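**Q** Give the three-dimensional model of this entry:
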Amino acid sequence: MPELPEVEVSRQGLIPHLSGQRILGAVVRTPKLRQDIPRGLAARITGLRVDAIRRRGKYLLLDCESAAGGGWLLLHLGMSGSLRLVLPATPAQKHDHVDLVFAQTVLRLRDPRRFGALLWHEGGQVESHPMLAALGIEPLSDGFDGDWLYAATRRRRVAIKPLLMDGRLVVGVGNIYAAESLFHAGISPLRAAGRIGRERCRVLAAAIRSTLEAAIAAGGSSVRDYVHSDGGAGCFQLSCTVYDRQGEPCPTCGELIRVIRQAGRSTFYCPRCQR
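**A** As a prediction, this is how the structure comes out:
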């Protein structure tokens, strides 16, 4: 699933091509992804200028003249979605569900599993949209640090790994990045969140931030379907220390990496380095 780094890489890749450009039309080939695509979407957005492209958690937010009576397009890539910039004459393939048409390019949403979303929010206050209002803190924001993490995890008996993946607490820290961050912080994914002390929370918060920043610099992780807007692939998965490396020696101590299941997801960790 595309997580915060992949969505941020997509945002950065789209800005030079779409910022300041007007939407000339939209082609909707399927009425529903995870949710219904708004009826009459093409009529609503045609002629609007993309003033900015923001990110909130794993949502891309296209500001379509919201300050002048327009609104926001909300894009979520789901489990298998990707956004591609293609030439206007490029034929659509089987899983290409929506095109946003610009003068020189087309933004094409591809989603084989149809777990993504394309939504419209009228007006300027996009933070009030139901899909955004309950989201947790941004882990790359100034407010996210060890003191915040310590306060947020007090009296929490749940294991720290699934808690980090709870978007109501922290947004965008997916399976790969939670596993890698915990390894770099030396914290077991099985440890109860409320039993992690303040100093170790500071170490973990720093590890989360540095892991996400490294993933963005590497273009994200292309494990299954995710590709950049130009069709290229991310390469962070090639540098993972524990993720998807069960049975291999830990790069720090040589102990074999283990894999367990937590909250329905595979968790990779070193039983010696992570306590």
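
**Q** going forward, measure contacts and count neighbours with C-alpha atoms only.
**A** Fine.

**Q** Next up, the contacts around residue 117.
**A** Counting by CA atoms under 8 Å, 6 or more residues apart in numbering, residue 117 touches 33, 34, 35, 37, 74, 75, 76, 77, 78.

**Q** Next, count neighbours for residue 158.
**A** 15 (other CA atoms under 10 Å).

**Q** I'd assumed residue 192 was in contact with it.
**A** Yes - distance between residue 158 and residue 192: 5.4 Å, which falls inside the contact criterion (CA atoms under 8 Å).

**Q** what about residue 14, which helix or strand?
**A** If you go by DSSP states H and E, residue 14 is part of helix 4-18.

**Q** What of residue 2?
**A** Here residue 2 is covered by no helix or strand, with elements defined by DSSP H and E.

**Q** Next, the buried residues of the longest helix seen in the chain.
**A** When the chain is parsed with DSSP state H, its longest helix is helix 198-217. Within helix 198-217, the residues that count as buried by 16 or more other CA atoms under 10 Å are 200-209, 211-213, 215-216.

**Q** cool, stretch 115-127 as well?
**A** 115, 116, 117, 118, 119, 120, 121, 123, 124, 126.

**Q** And the residues you listed, which is closest to residue 23?
**A** The closest of those to residue 23 turns out to be residue 120 (CA to CA; 14.2 Å).

**Q** one more to line up against the first:
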Amino acid sequence: MPELPEVEVSRQGLLPFLSQQRIAGAIVRTPRLRHEIPPGLDARLAGLRVETIRRRGKYLLFDCQSEHGGGWLMIHLGMSGSLRLVAPATPAQAHDHFDLLFADTVLRLRDPRRFGALLWHEGERVEAHPLLAGLGIEPLSAAFDGDWLHAATRGRRAPIKPLLMDSRLVVGIGNIYAAESLHLAGISPRRAANRISHARYHLLAAAVRSTLSAAIAAGGSSVRDYVHSDGGAGCFQLSCAVYDRAGEPCPACGGPVQMIRQGGRSSFYCRRCQR
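**A** Model (predicted):
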């Protein structure tokens, strides 16, 4: 957490307010989060204009005049991070590690666990950054479909759920969205990836797209620390069919939702509906 839907909701919430806005400066309050924050980042950012905000996986990419001698501000929210727009005079709290200053507003990064990232990439081709170069396919892209999933999982004996959460294969599908997508597609999280038929992979790809789109429409999931750029909370978690509902009835068949451990994570599913 936050996963693809939460990061996309953040991007959509920030873009109307920050696109084409000139950066007045920046305040860095800690030397590092998950990675060291580049020294002199405040000086590099001052005077640049935010052209647009893109997303790659769970990274937010601020195009700071990359085609005109600038670069890209890369932000990852880690497990507990959030971005909020606050008034310029708003005092910083204990876990507010970074402010991006504009004439009429401040973009504030809060990260209590410090597992996020704040990085700078010089030049135009941000996709070449080492943290982005190895990322897998975007699940909301046109290229992600049943044919692609089927081909990508040939020879993969691992259970399908951990594979869906592997960012080297597919980006941004966290625990909640993998569980809900598999339930919607009727596929057990235990099933070996190479033992899922071509037809069922078409169902799974459609379920992933549907689940992520529904989560974005619901403002994401606020399970722990995540909030929108205006401080509001997401509500997708309130409509989950199986996630975090162990022992409760499956909304499709009434059978009890099961919980198992996979790769150190809890997996929730219905034995009757998912095979």
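
**Q** list the helices and strands the helix holding residue 14 of structure 1 packs on?
**A** Using 3 or more CA pairs under 8 Å, 6 or more residues apart in numbering; DSSP states H and E, the elements in contact with helix 4-18 of structure 1 are strand 50-56, strand 59-64, helix 198-217.

**Q** Quick one: distance of the first one to the chain centre.
**A** Taking CA atoms, centre = their mean, to the nearest Å, the mean C-alpha location of strand 50-56 of structure 1 is offset from the chain mean by 15 Å.

**Q** what's the mean distance for that strand versus structure 2?
**A** Its aligned residues in structure 2 lie a mean 0.3 Å from strand 50-56 of structure 1 after superposition (mean CA distance after the TM-score superposition for structure 1).

**Q** Same check on the last one?
**A** After superposition onto structure 2, helix 198-217 of structure 1 sits on average 0.2 Å from its aligned residues (mean CA distance after the TM-score superposition for structure 1).

**Q** tell me the average deviation of the helix or strand just after that helix from structure 2 after fitting.
**A** As assigned by DSSP H and E, the chain's next helix or strand after helix 198-217 of structure 1 is strand 258-262. When structure 2 is overlaid, strand 258-262 of structure 1 sits 0.5 Å from its aligned residues on average, using mean CA distance after the TM-score superposition for structure 1.

**Q** how about whichever helix or strand comes after strand 258-262 of structure 1: buried residues?
**A** Counting by DSSP H and E, the next helix or strand C-terminal to strand 258-262 of structure 1 is strand 265-269. By neighbour count on 16+ other CA under 10 Å, the buried set for strand 265-269 of structure 1 is 267, 268, 269.

**Q** what would the contacts of residue 117 of structure 1 look like in a markdown table with neighbour count and distance to residue 96 of structure 1?
**A** Formatted as a markdown table, the contacts of residue 117 of structure 1 follow (neighbours: other CA atoms under 10 Å; distance: CA to CA, whole Å):
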| residue | neighbour count | distance to residue 96 of structure 1 |
| --- | --- | --- |
| 33 | 17 | 11 |
| 34 | 14 | 15 |
| 35 | 13 | 16 |
| 37 | 17 | 14 |
| 74 | 22 | 17 |
| 75 | 21 | 14 |
| 76 | 22 | 15 |
| 77 | 26 | 12 |
| 78 | 21 | 14 |
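
**Q** Which of the residues you listed fall within helices?
**A** Using DSSP H, none of the contacts of residue 117 of structure 1 sit in helices.

**Q** Let's see which of those residues end up in strands.
**A** When DSSP state E defines the strands, the subset of the contacts of residue 117 of structure 1 inside them is 74, 75, 76.

**Q** For the first one, which residues are in contact?
**A** Contacts here follow CA under 8 Å, 6+ apart; on that basis residue 74 of structure 1 touches 59, 60, 61, 62, 117, 118, 119, 120, 121.
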